[in-house]
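[1] A structural model of the following input is requested.
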Amino acid sequence: MSTQEGRIRQEAGTVTENDLRIDTDRSEQIIDALNTDLANAYVLYHQLKKHHWDAEGAEFRDLHLFLEEAYETVERGADEIAERAQALGGVPVAGPTTQAERATVSFEGEDVYDLRLSLANDLEMYGDIIESLRDHIELADNLGDYATGELLRDILVEVEEDAHHIEHYLEDDTLVLDEATH
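    So this is what the prediction gives:
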């Protein structure tokens, strides 16, 4: 493991003044919320990526493509969240260990589950993230940071849309016939 030498510009977990004219006390609260959203996004990203790799069966192609789009959407949102935290004077949580510790959602583990259970696990995580985003939108708005609220609203729309698509995949209607119905 390499050790880095040089001048630290800002320690993780600290907040400096910003040029957005949001005072440090309010920024600290918002950055804390954003870092939770960022950590949650990367836990979801890795789980979706895992399911993208593990997808198989009759719906493989559609699910493989959907999951790829979904984790790319999550990653774009995470990037926007991290950049906003930095603009507010914070340090985005960047390391995988810190993100896992910081997240309020949990990765399902390394085992490979059947596709229906995998998607159900994803949908559960999406639901938790949706609730967290809504809370953080309200927090940002209450603290007068309407730009962060708007950014999170845009991300929320995409997260809800992908969750809704997963709901469709989990419906019991399918064109695939099982052997018992023949």
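[2] only C-alpha atoms from now on, for both contacts and neighbour counts.
    Fine.
[3] show me where the protein has helices.
    Secondary structure of the chain (DSSP state H): helices at 24-54, 60-87, 96-102, 115-142, 146-170.
[4] find the centremost residue of the protein, please.
    Ala41 (1.7 Å; C-alpha atoms, centre = their mean).
[5] wait, what's in contact with that one?
    Neighbouring residues of Ala41 by C-alpha atoms under 8 Å, 6 or more residues apart in numbering: Val74, Glu75, Gly77, Ala78, Ile129.
[6] what's the most distant pair in those?
    Maximum pairwise distance among those (C-alpha to C-alpha): 13.9 Å, between Glu75 and Ile129.
[7] which one's more surrounded, the two?
    More crowded of Glu75 and Ile129, by other C-alpha atoms under 10 Å: Ile129, with 23 against 18.
[8] and the more buried one, what does it touch?
    Contacts of Ile129 (C-alpha under 8 Å, 6+ apart): Asp37, Asn40, Ala41, Val105.
[9] let's see this one next to it:
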Amino acid sequence: MAKTKTKTKPATPSAQTRRMAPLNTPTDLAAKATPQLAGSLNALLADFFALYLKTKNFHWHMSGPHFRDYHLMLDEQADQIYAVTDDLAERVRKIGGTTLRSIGHIAKLQRVLDNDADFVAPKDMLAELRNDNRDMVERMREAHALTDELNDVVTTSLLENWIDDAERRAWFLFEATRDTV
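    Below is the predicted model:
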């Protein structure tokens, strides 16, 4: 009697094995560049999420005679800040890194301080956000220097636009807090 050959089905990897599998996103950047860039960009991403929520917090809790103007300005600024998050996270993935996975991960990396006060005066809200946006400019400039050094021209270009946006937000917040002469 002749033996019949049976095809064996390849073993399906377990869920645990799949969770541990590397993403292996192709990139032409140097191997050492990905961890450095991903680390820097993920810290920025955490800051953007923290600044977004802080801006929305102050938007929701605005009061006083300039309520409408400040409320609308903060809503517009929050939308602009939030719009960066997807592009930034996707950039981390495009260069072969992994990105934020949870609120807890954001909390570990964020450098923007939370403000959980029950009441903050409107001008204090605007001044705090002005300073936070200035700090974001400084952090983005640091990331820009790294991306330039590692020849990540795309991220360098994105950062230049985001720096300009943050400078504009800081400028508007500065003007809104200035006393008229």
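[10] and the TM-score between them?
    Scored against TM-score structural alignment, normalised by the length of structure 2, the superposed chains reach a TM-score of 0.85; 168 aligned residues with a C-alpha RMSD of 2.1 Å.
[11] structure 2: which residue goes with the residue nearest to the centre of structure 1?
    By TM-score structural alignment, Ala41 of structure 1 lines up with Phe48 in structure 2.
[12] same question, Trp53 of structure 1
    By TM-score structural alignment, Trp53 of structure 1 lines up with Trp60.
[13] can you tell me the closest non-neighbouring residue to its match?
    Of all residues not flanking Trp60 of structure 2 in the chain, His71 sits nearest, at 7.5 Å (C-alpha to C-alpha, 6 or more residues apart in numbering).
[14] structure 1: which residue goes with that neighbour?
    Checking with TM-score structural alignment, His71 of structure 2 has His64 as its match.
[15] can you check Arg139 of structure 2 too?
    Under the alignment defined by TM-score structural alignment, Arg139 of structure 2 is paired with Ser132 of structure 1.
[16] tell me how far the closest residue to Trp171 of structure 2 other than its chain neighbours lies from Thr85 of structure 2.
    Of all residues not flanking Trp171 of structure 2 in the chain, Arg130 sits nearest, at 7.6 Å (C-alpha to C-alpha, 6+ apart). Taking C-alpha to C-alpha, to the nearest Å as the measure, Arg130 of structure 2 falls 19 Å from Thr85 of structure 2.
[17] so which of those two has more stuff around it?
    Arg130 (24 against 19).
[18] so what corresponds to the more buried one in structure 1?
    Per TM-score structural alignment, Arg130 of structure 2 is aligned with Leu123.
[19] from Arg116 of structure 1, how far out is that match?
    Using C-alpha to C-alpha, we find Leu123 of structure 1 at a distance of 10 Å from Arg116 of structure 1.
[20] what of Glu131 of structure 1?
    23 Å.
[21] repeat that for Leu34 of structure 1.
    31 Å.
[22] which of those two has more neighbours?
    Taking other C-alpha under 10 Å, Leu34 of structure 1 and Arg116 do not tie; Leu34 has more neighbours (27 against 13).
[23] leaving out the residues flanking it, which one is nearest to Gly97 of structure 2?
    Ala38 (5.4 Å).
[24] that neighbour and Leu100 touch, don't they?
    No - the pair Ala38 of structure 2 / Leu100 is not scored as a contact, 10.1 Å apart, by C-alpha atoms under 8 Å.
[25] mind telling me what Thr156 of structure 2 corresponds to in structure 1?
    So Thr156 of structure 2 corresponds to Gly149, using TM-score structural alignment.
[26] ok, the counterpart of Ile31 of structure 1 in structure 2 - how many residues close by?
    When structure 2 is aligned by TM-score structural alignment, the residue opposite Ile31 of structure 1 is Ala38. The local packing of Ala38 of structure 2 (other C-alpha under 10 Å) involves 21 other residues.
[27] what's the answer for Trp171 of structure 2, then?
    There are 14 residues near Trp171 of structure 2, going by other C-alpha under 10 Å.
[28] go on, Met125 of structure 2?
    Residues near Met125 of structure 2, counting by other C-alpha under 10 Å: 22.
[29] same check, this time on Thr24 of structure 1
    Applying other C-alpha under 10 Å, we find 17 other residues in the vicinity of Thr24 of structure 1.
[30] got the contact list for Thr16 of structure 1?
    Going by C-alpha under 8 Å, 6+ apart, the list of residues near Thr16 of structure 1 reads Thr24, Leu88, Gly89, Gly90.
[31] can you do 10 Å?
    Gln10, Asp23, Thr24, Ser27, Glu28, Gln86, Ala87, Leu88, Gly89, Gly90, Val91 (C-alpha atoms under 10 Å, 6 or more residues apart in numbering).
[32] quick one: which of those is the most crowded by neighbours?
    Neighbour max across those (other C-alpha under 10 Å) = Gly90, 28 neighbours.
[33] so who does that residue touch?
    10-18, 24, 27-28, 30-32, 34-35, 82-84 are the contacts of Gly90 of structure 1 under C-alpha under 10 Å, 6+ apart.
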